[in-house]
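Have a look at this fold, sequence not included:
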């Protein structure tokens, strides 16, 4: 199946493997002590994603919580067996802004070791919960490098109420040293001098598909850069349990257009070329690193 857009650029498709109750926006409403009591849907949803990727012969990177891997080791093995890249999303979705350096080091080491033991493959990549690495905690990148990670995708170069480092480069860069850890931001499109999100998540559900398609194609053609796209398993699950008593903003952000996500995702997989983060950014041919 041929992509409809610029086929000379390969983009990175990523999945943040977490369940609906793990999201940061639900922290005030769902205590961590309640997680084991809630119906889990992450395995069935991730299996659905594996089938969708198989339908389009796409390989992707699965940034996976250690919490999920510990409970569903067979799922981790299926991800690896299907040829996808296994990467780390921390152990239990604690934002880096809520951790000390020592706590962060312990968290990523625990999760990385768990994933590697179950998956039987090296884990090279890390993504912070809610893109929670920014200007005030760049020390985390040094810890990631010392922990054996080769790249991070934890800085979102936008202004957002929950995360963001607007002054960060739009494209991959090495924050520590010239041959050190590679930071690969989720993609933004530049319009009238402003960086606008176009790399997935809630924006993909909020805006019409044609806007996401236009933005990704613009980055591919105008900037000659590979895009990084992300979504979560719960975003293809409109039948997930609905949480009561949550505020309006959280309700809109989490539940808007869930029934449309899978259809849009299928169009996206058809319209562009996709591969794993490691293939796109760590391969010898990759040269589009910001200075």
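Arrived safely. What you are looking at is a predicted structure, and each value in this text was computed from that prediction instead of being measured.

Every contact and neighbour count from this point should use C-alpha atoms.
OK.

Next, residue 13: secondary structure please.
Recorded secondary structure, residue 13: strand (DSSP: H, G, I helix; E, B strand; the rest coil).

Thought residue 277 was touching it, still the case?
Yes: taking CA atoms under 8 Å as the definition, residue 13 is a contact partner of residue 277 at 7.3 Å.

who touches both of the two?
Any residue near both residue 13 and residue 277 by CA atoms under 8 Å, 6 or more residues apart in numbering counts here, and that gives 60-61.

ok, those two, which is more surrounded?
residue 277 (28 against 25; other CA atoms under 10 Å).

In this structure that one contacts residue 61, no?
Yes: here residue 277 reaches residue 61: they are 6.0 Å apart, a contact under CA under 8 Å.

what sits in contact with each of these two?
Listed contacts common to residue 277 and residue 61 are 12-14, 85; contacts here mean CA under 8 Å, 6+ apart.

where exactly do the helices run in this protein?
For the chain, the helices defined by DSSP state H occupy 42-56, 66-71, 73-81, 101-119, 139-146, 202-206, 209-218, 248-255, 258-271, 277-281.

All the strands of the stretch 101-250 of the chain, residue numbers only.
In order along the chain, the stretch 101-250 of the chain carries the following strands (DSSP state E, counting those that start in this stretch): 125-126, 151-152, 182-183, 188-191, 194-197, 228-231.

Export those to a markdown table and append columns for distance to residue 217 and mean neighbour count.
Listed next are the strands of the stretch 101-250 of the chain as a markdown table, based on distance: least, CA to CA, whole Å; neighbours: other CA atoms under 10 Å:
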| stretch | distance to residue 217 | mean neighbour count |
| --- | --- | --- |
| strand 125-126 | 25 | 26 |
| strand 151-152 | 24 | 26 |
| strand 182-183 | 22 | 24 |
| strand 188-191 | 10 | 18 |
| strand 194-197 | 14 | 16 |
| strand 228-231 | 12 | 22 |
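
Include distance to residue 175 when you put these into TSV, please.
Formatted as TSV, these follow (distance: least, CA to CA, whole Å):
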stretch	distance to residue 175
strand 125-126	15
strand 151-152	10
strand 182-183	7
strand 188-191	19
strand 194-197	20
strand 228-231	18
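
Below is an additional structure, to be compared with the one above:
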């Protein structure tokens, strides 16, 4: 289990810190503007954000979980080796970053197997955890969970307990849960003066004032751990700009200029662990909820 970091403002539980390792052109918001057949023609900038992340974590002796695209493992193996050599958990984020709702079961299984093989070959590690692109394990894609299990993975962290146009399972438990033979580590909203606020990363973290994020996290961590997620491109404010529709443009570009400073503040203010460590602790204490998707 990873060592928790001492902090003068300790919370009762840690934050499981995770990163979805993808480049600026692979995200869902770009899907209609940069097709995957054109990815190899784009400027790869993933190392810009990753250098910042890895240096920041090393400075605080923090270990985190990195869910990585198999596509990147094939093109930047030295990056995956660097992450592994620094003692971080390596997880799978699919091969081609295609959301599950855009795949059928056969295509999803092929993509997943290809990704796991690429990541295990480069990292030299058994891949245990999976996170779907765009948190795309939902009611209509719950068929993916037995496939993830049968491909040899031990846990999933793809369900966001929320309502969103592209993802979410609103009635899913907020605790670590057994579902379809897998251990599910969900992401959730945090409490903020009685309201439920999504402060757990991504565009939410970039958009909201850090003081609000900090307050909400402190409240929520009194009752249980929180999973947070970030992407390398969120720490690259000079990335190429694409003429996206207004909503997608806002989601992708909001807060890029201030995100590094906010992230460093986060590292100073809380304790962190890996997602794998949360799973180990939950299993050791037999403290697992259960859930069944209804067909």
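Ah, there it is. These figures come from a predicted structure and were not determined experimentally.

Mind checking the helices of the first structure for the one nearest to residue 160 of the first structure?
Among these, the nearest to residue 160 of the first structure by CA to CA is helix 202-206 (12.1 Å).

which residues in the second structure does the closest one match up with?
Aligning helix 202-206 of the first structure against the second structure (TM-score structural alignment) gives residues 203-207.

mean distance, that stretch to its aligned residues in the first structure?
Aligned to the first structure and superposed, stretch 203-207 of the second structure gives a mean residue distance of 0.4 Å (mean CA distance after the TM-score superposition for the first structure).

Give me the contacts around that stretch.
Residues outside stretch 203-207 of the second structure that contact it (CA under 8 Å, 6+ apart): 198-199, 213, 251-252, 254-256, 258-259.

how about 7 Å then?
Stretch 203-207 of the second structure has contacts (CA atoms under 7 Å, 6 or more residues apart in numbering) with 198-199, 251, 254-256, 259.

Which of the residues you listed lies at the shortest distance from residue 10 of the second structure?
For the contacts of stretch 203-207 of the second structure, the minimum distance to residue 10 of the second structure (CA to CA) is 18.4 Å, reached by residue 199.

For the closest one, give its distance to residue 210 of the second structure.
Noted for residue 199 of the second structure: a distance of 9 Å to residue 210 of the second structure, by CA to CA, to the nearest Å.

Ok, residue 244 of the second structure next?
26 Å.

So if I had to pick from the two, which one is more boxed in?
residue 210 (18 against 15).

give me the number of residues near the residue mapped onto residue 175 of the second structure from the first structure?
Per TM-score structural alignment, the equivalent position to residue 175 of the second structure in the first structure is residue 171. As a burial measure, residue 171 of the first structure scores 21 neighbours (other CA under 10 Å).

ok, now which ones touch the aligned partner of residue 233 of the first structure in the second structure?
Alignment note: residue 233 of the first structure maps to residue 232 in the second structure; criterion TM-score structural alignment. Neighbouring residues of residue 232 of the second structure by CA under 7 Å, 6+ apart: 21-23, 46, 49-50.

from what I can see residue 10 of the first structure touches residue 226, true?
Yes: contact status for residue 10 of the first structure versus residue 226: in contact at 6.0 Å, counting by CA atoms under 7 Å.

So the two - more neighbours on which side?
Between residue 10 of the first structure and residue 226, counting by other CA under 10 Å, residue 226 is the more crowded of the two (25 against 20).

where's the residue nearest to the more buried one when sequence neighbours are not counted relative to residue 73 of the first structure, distance?
Once flanking residues are discounted, residue 226 of the first structure sits nearest to residue 11: 4.7 Å by CA to CA, 6 or more residues apart in numbering. Plainly put, residue 11 of the first structure is 28 Å away from residue 73 of the first structure if you go by CA to CA.

again, but for residue 267 of the first structure
From residue 267 of the first structure to residue 73 of the first structure the distance is 30 Å (CA to CA).

The closest residue to residue 258 of the second structure other than its chain neighbours: neighbour count?
Once flanking residues are discounted, residue 258 of the second structure sits nearest to residue 206: 7.6 Å by CA to CA, 6+ apart. Residues near residue 206 of the second structure, counting by other CA under 10 Å, number 25.

Would you mind measuring from residue 206 of the second structure to residue 259 of the second structure?
6 Å.

residues contacting residue 178 of the second structure?
Neighbouring residues of residue 178 of the second structure by CA under 7 Å, 6+ apart: 184, 288-291.

Residue 123 of the second structure pairs with which position in the first structure?
By TM-score structural alignment, residue 123 of the second structure lines up with residue 119 in the first structure.
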